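Engineer: Have a look at this fold, sequence not included:
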């Protein structure tokens, strides 16, 4: 499709090609040369902005660096940040390399400043961003009892987040056992799944705030 239209895959369509975590919006995202003149994208989404790297003359997919800029310009901040952090988590970029990219996009600079390599997947990035908007800091990958926590609020409120992939019974059993050990050590553990984070966030937020109102995040 991209070749037929004289364009290249970019934005979320390129993220899918690179195997990065992303929230599919159902559109085909195409990068169009700035000098292409009139371009009829039809039901697809065209991106005209330049990225930090030259586009390949014959390639059908934009370089990942360019695709990330288009993602930052196109997607809501938290969704874009999730993709950028997925790229870092997969060692697609070193922090020094990412910091050195010449970015002309204000949105891309904002996402770059906020991004870290601590999220195992985007489903861990999104709650961190949403809680930060409420003034709540969620630490990531804190080591407790030999187990890295998805999120820790204060000293004692643990957030564990199950991804989209189905948990095998033995892995699920290990997760629940780890939760029990944390509770016995005085932690409060709230475990949420992919569906709840993406489609029932008001309930997730309300339960976190209720736990904090009871002082569950404070050391006893």
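Structural biologist: Happy to help now that I have it. These figures come from a predicted structure and were not determined experimentally.

Engineer: Could you use CA atoms for every contact and neighbour count after this?
Structural biologist: OK.

Engineer: Tell me which residues are up against the helix or strand residue 183 falls within.
Structural biologist: Following DSSP states H and E, one finds residue 183 within helix 169-184. Counting by Cα atoms under 8 Å, 6 or more residues apart in numbering, helix 169-184 makes contact with 145, 147, 188, 189, all of which sit outside it.

Engineer: can I get the residues you listed in a markdown table with neighbour count, secondary structure and distance to residue 133?
Structural biologist: Below are those laid out as a markdown table (neighbours: other Cα atoms under 10 Å; DSSP: H, G, I helix; E, B strand; the rest coil; distance: Cα to Cα, whole Å):
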| residue | neighbour count | secondary structure | distance to residue 133 |
| --- | --- | --- | --- |
| 145 | 11 | coil | 30 |
| 147 | 13 | strand | 27 |
| 188 | 22 | strand | 22 |
| 189 | 20 | strand | 22 |
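
Engineer: ok, those residues vs residue 55, which is closest?
Structural biologist: residue 147 (42.7 Å; Cα to Cα).

Engineer: so who does that closest one touch?
Structural biologist: For residue 147, the contacting residues are residue 178, by Cα under 8 Å, 6+ apart.

Engineer: okay, pairing it with this:
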């Protein structure tokens, strides 16, 4: 039984454990022997279960929104609280450390599910988070193969924010910072083409004809080899007439004014144009 609960992600409601063919006696014995823990009387957890699943079980709810997105390996916004879905009638639970979502998503959910389904997670994200964060998570879900673009377009979301995301998400960003960068550029009227192949490799973005954008992730350049590889790639792009602007995670996510000013300065110098070098010599 412990193995079965582990296969479910480390937490399961006792009713679902019984549906799987296990008896109440087996559940009590597993708890007594310490291979499983019982939380809120009806939830069974493996001792090392993810803290987000434990928090949801402790209030009798489901992991949802940004917490479920992070649990699935999508873009993680680093939320301090665990986001949990609960019915509006829920009572007698400790709200400390959790953010409760009561809105009904676009798909039915098993009443004893431990985590919201994909479309339910995206629905809660759209309602809960700022547009840039929400788009980063939706893009990440598409890139991870959790949902297809045509599915997003056909869902009856019953939420303006979700409808807007379903119309505009394209699944082209490789990471959250890429989505954030593109959104901030759009906000000032700059179009960024994503995942453009040049020199046999995809660029995170291209502005105009010759301004290449590369966004380094949080753990990028942890090894010297990574740094040398990127320097070589930047040199090849320069020889092909591209100007490369490379930004790291902190710059995109925290120092966005620097990023915006740098791109605007490059555009003012015509670095996005194929003929900018010839113009500069003139």
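Structural biologist: Received it, and whenever you're ready, just let me know what you need. It should be emphasised that the depicted structure is a prediction, and the values quoted were computed from it without experimental measurement.

Engineer: about what we covered before: whereabouts in structure 2 does the helix holding residue 183 of structure 1 align?
Structural biologist: Counting by TM-score structural alignment, helix 169-184 of structure 1 falls onto residues 224-239 of structure 2.

Engineer: And stretch 121-136 of structure 1, by the same measure?
Structural biologist: Under the criterion TM-score structural alignment, stretch 121-136 of structure 1 matches residues 175-190.

Engineer: So which residues lie in contact with the matching stretch, not counting its own?
Structural biologist: Residues outside stretch 175-190 of structure 2 that contact it (Cα under 8 Å, 6+ apart) are 75, 132-133, 135-137, 139-140, 173, 191-192, 204, 207, 215, 217, 249, 252-253, 260.

Engineer: switch the cut-off to 6 Å
Structural biologist: For stretch 175-190 of structure 2, contacts defined as Cα atoms under 6 Å, 6 or more residues apart in numbering pick out 75, 132, 136, 173.

Engineer: mind listing what's buried in it?
Structural biologist: Within stretch 175-190 of structure 2, the residues scored as buried using 16 or more other Cα atoms under 10 Å are 175, 176, 177, 178, 179, 180, 181, 182, 183, 184, 185, 190.

Engineer: circling back to that earlier point, closest one to residue 74 of structure 1 out of the contacts of helix 169-184 of structure 1, please.
Structural biologist: For the contacts of helix 169-184 of structure 1, the nearest to residue 74 of structure 1 is residue 189 (35.3 Å; Cα to Cα).

Engineer: Now for the closest one: which residues touch it?
Structural biologist: Residue 189 of structure 1 is in contact with residue 158, counting by Cα under 6 Å, 6+ apart.

Engineer: The helix holding residue 183 of structure 1 vs structure 2, average distance?
Structural biologist: On superposition with structure 2, the mean distance recorded for helix 169-184 of structure 1 (mean Cα distance after the TM-score superposition for structure 1) is 1.3 Å.

Engineer: What lines up with residue 123 of structure 2 in structure 1?
Structural biologist: Counting by TM-score structural alignment, the partner of residue 123 of structure 2 is residue 69.

Engineer: Tell me how far its match lies from residue 23 of structure 1.
Structural biologist: 16 Å (Cα to Cα, to the nearest Å).

Engineer: out of those two, which sits in the more crowded spot?
Structural biologist: residue 69 (27 against 17; other Cα atoms under 10 Å).

Engineer: Please give me every residue in contact with residue 56 of structure 2.
Structural biologist: The contact partners of residue 56 of structure 2, taken as Cα under 6 Å, 6+ apart, are 62, 63, 84.

Engineer: What's it aligned with over in structure 1?
Structural biologist: Looks like residue 56 of structure 2 aligns to residue 2 there (TM-score structural alignment).

Engineer: What residues sit buried inside the helix holding residue 183 of structure 1?
Structural biologist: Neighbour-count burial for helix 169-184 of structure 1 [16+ other Cα under 10 Å]: 175, 178, 179, 182.

Engineer: ok so residue 194 of structure 2 is a strand residue?
Structural biologist: Yes - counting by DSSP: H, G, I helix; E, B strand; the rest coil, residue 194 of structure 2 is found in a strand.

Engineer: Run a quick neighbour tally on it.
Structural biologist: 21.

Engineer: in structure 1, which spans are helices?
Structural biologist: Ranges of helices within structure 1 are 2-5, 11-17, 64-74, 77-89, 95-100, 106-114, 122-133, 169-184, 194-199, 201-213, based on DSSP state H.

Engineer: Tell me which residues are up against the second one.
Structural biologist: Outside helix 11-17 of structure 1, the residues that touch it by Cα under 6 Å, 6+ apart are 29, 67, 70, 71.

Engineer: related to what we said a few turns ago, okay, the buried residues of helix 169-184 of structure 1 in a markdown table with distance to residue 43 of structure 1 next?
Structural biologist: Converted to a markdown table, those look like this (distance: Cα to Cα, whole Å):
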| residue | distance to residue 43 of structure 1 |
| --- | --- |
| 175 | 43 |
| 178 | 47 |
| 179 | 46 |
| 182 | 50 |
